[in-house]
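> heads up, no residue letters with this:
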């Protein structure tokens, strides 16, 4: 097995952390506000899972800038989130479904789903050094 010495810190809202199971010595849980300075400094990897699509562009930049401020040389940010295909790539039904989810995000959260060009633009706006190294779409997702 690889990375047996790896540890992780899960950062989330206090009410979520309070309810989280304390099942591993290698995983710790800390309350965090991603609109404030990042509490864990100098980690090798910051994983953001399903965060950015819940927020509009202004807040996206703020969250990302807080993560960037915690980076050290060689650190990375991994983003696990929705990347919608450009219009016309999917079948008409799947494309329609994707656009409906985008409208739901706008209505409920004042947020949106983003295609790759928007992700790139927002990353560069938050910090010109940011770049997307890889996009992986899991089959069926």
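Good, I have the coordinates. None of the values given here were measured: they were computed from a predicted structure. Numbers count the residues shown, from 1 in each chain.
> can we go C-alpha only for contacts and neighbour counts from here?
Will do.
> count the neighbours of the spatially closest residue to residue 45 that is not a sequence neighbour for me.
In space, and not counting its chain neighbours, residue 45 is closest to residue 76: 4.9 Å by C-alpha to C-alpha, 6 or more residues apart in numbering. For residue 76, the count of nearby residues is 16 (other C-alpha atoms under 10 Å).
> if I look at residue 76, how far off is residue 48?
11 Å (C-alpha to C-alpha, to the nearest Å).
> for residue 59, same thing?
According to C-alpha to C-alpha, residue 59 and residue 48 sit 14 Å apart.
> kindly report the same for residue 118.
17 Å.
> go on, residue 58?
17 Å.
> now do residue 12
From residue 12 to residue 48 the distance is 11 Å (C-alpha to C-alpha).
> may I see the buried residues of the longest helix along the chain?
Looking across the chain with DSSP state H, the single longest helix is helix 92-109. For helix 92-109, a neighbour-count test (16 or more other C-alpha atoms under 10 Å) marks 95, 98-99, 102-103, 105-106 as buried.
> and those as TSV, adding distance to residue 68?
Output for the buried residues of helix 92-109, formatted as TSV (distance: C-alpha to C-alpha, whole Å):
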residue	distance to residue 68
95	33
98	30
99	30
102	27
103	29
105	25
106	26
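> this is the other structure I want to compare:
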């Protein structure tokens, strides 16, 4: 029995599309401060699933980027809050990047590599417990879990 890469890649694209839609809904819920814990857990779980599926079909760039998003969500879970007003836009940019990368799998030619700066930003937050303080106009207090 041989490995039908095309078949599994199609399955990956179908599943990833559903997961991206669910992640988008969870991010919108997080933005509205609805069900913080559930939204963070959902995004974490879906990023983990995309990472695993991507690795299975040899999409290492997508797996690496998804891993960065998964780690970021784990840091948010551990802290119990967003770091500040800039973290939510970063998560939306990460989701957009992930969508572009997955769409590029369907296109002929090489898949789109991740934005290295965005991946570094995802991976850099939460390395310690001190929040990033945004003191600019319109700065928001960090959102706390359960508030």
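Arrived safely, thanks for sending. These figures come from a predicted structure and were not determined experimentally.
> just give the TM-score of the two.
Superposed pair, TM-score by TM-score structural alignment, normalised by the length of structure 1: 0.27. Supporting alignment: 64 aligned residues with a C-alpha RMSD of 4.6 Å.
> residue 42 of structure 2: which element?
Using DSSP states H and E, residue 42 of structure 2 falls within helix 36-56.
> got the angle for the helix or strand following that helix vs helix 36-56?
Of the helices and strands lying after helix 36-56 of structure 2 in sequence (DSSP H and E), the nearest is helix 60-79. With axes from the mean of the first three to the mean of the last three C-alpha atoms, to 10 degrees defining the directions, helix 60-79 of structure 2 sits at 160 degrees from helix 36-56.
> helices and strands around helix 60-79 of structure 2, which ones?
Where contact means 3 or more C-alpha pairs under 8 Å, 6 or more residues apart in numbering; DSSP states H and E, helix 60-79 of structure 2 is packed against helix 36-56, helix 87-106, helix 116-124.
> flag every buried residue along it.
Neighbour counts over helix 60-79 of structure 2 (16+ other C-alpha under 10 Å) mark 61-77, 79 as buried.
> between residue 58 and residue 48 of structure 1, which has more neighbouring residues?
residue 48 (16 against 11).
> against which helices or strands is the longest helix seen in structure 2 packed?
When secondary structure is assigned using DSSP H, the longest helix within structure 2 turns out to be helix 5-31. Packing partners of helix 5-31 of structure 2 (3+ C-alpha pairs under 8 Å, 6+ apart): helix 36-56, helix 87-106.
> quick one: that helix to helix 87-106, angle?
Going by the same axes, to 10 degrees, helix 5-31 of structure 2 makes 160 degrees with helix 87-106.
> residue 88 of structure 2 and residue 31 touch, don't they?
Yes - counting by C-alpha atoms under 8 Å, residue 88 of structure 2 touches residue 31, with 7.1 Å between them.
> from the buried residues of helix 92-109 of structure 1, pick the one nearest residue 31 of structure 1.
residue 105 (25.4 Å; C-alpha to C-alpha).
> what number of residues lie near residue 49 of structure 1?
If we define neighbours as other C-alpha under 10 Å, then residue 49 of structure 1 has 12 of them.
> equivalent analysis for residue 67 of structure 1, please.
23.
> element containing it, please.
helix 57-69.
> buried residues, that helix. List them.
For helix 57-69 of structure 1, by 16+ other C-alpha under 10 Å, it's 57, 60-68.
> just after that helix, pick out the following helix or strand.
Taking DSSP H and E, what comes next after helix 57-69 of structure 1 is strand 76-80.
> how far off helix 57-69 does that following strand point, in degrees?
140 degrees.
> what packs against strand 76-80 of structure 1?
So strand 76-80 of structure 1, by 3+ C-alpha pairs under 8 Å, 6+ apart, packs with strand 45-49.
> nearest to residue 23 of structure 2 among the helices and strands packed on helix 60-79 of structure 2 would be which one?
Residue 23 of structure 2 lies closest, by C-alpha to C-alpha, to one member of the helices and strands packed on helix 60-79 of structure 2: helix 36-56, at 5.4 Å.
> mind listing residues that contact the closest one?
12, 16, 19-20, 22-23, 26-27, 29-30, 60, 62-67, 69-71, 73-74, 76-77, 145-146 (C-alpha atoms under 8 Å, 6 or more residues apart in numbering).
> from memory residue 102 of structure 2 sits against residue 12, does it?
No - taking contacts as C-alpha under 8 Å, residue 102 of structure 2 lies outside contact range of residue 12: 9.2 Å.
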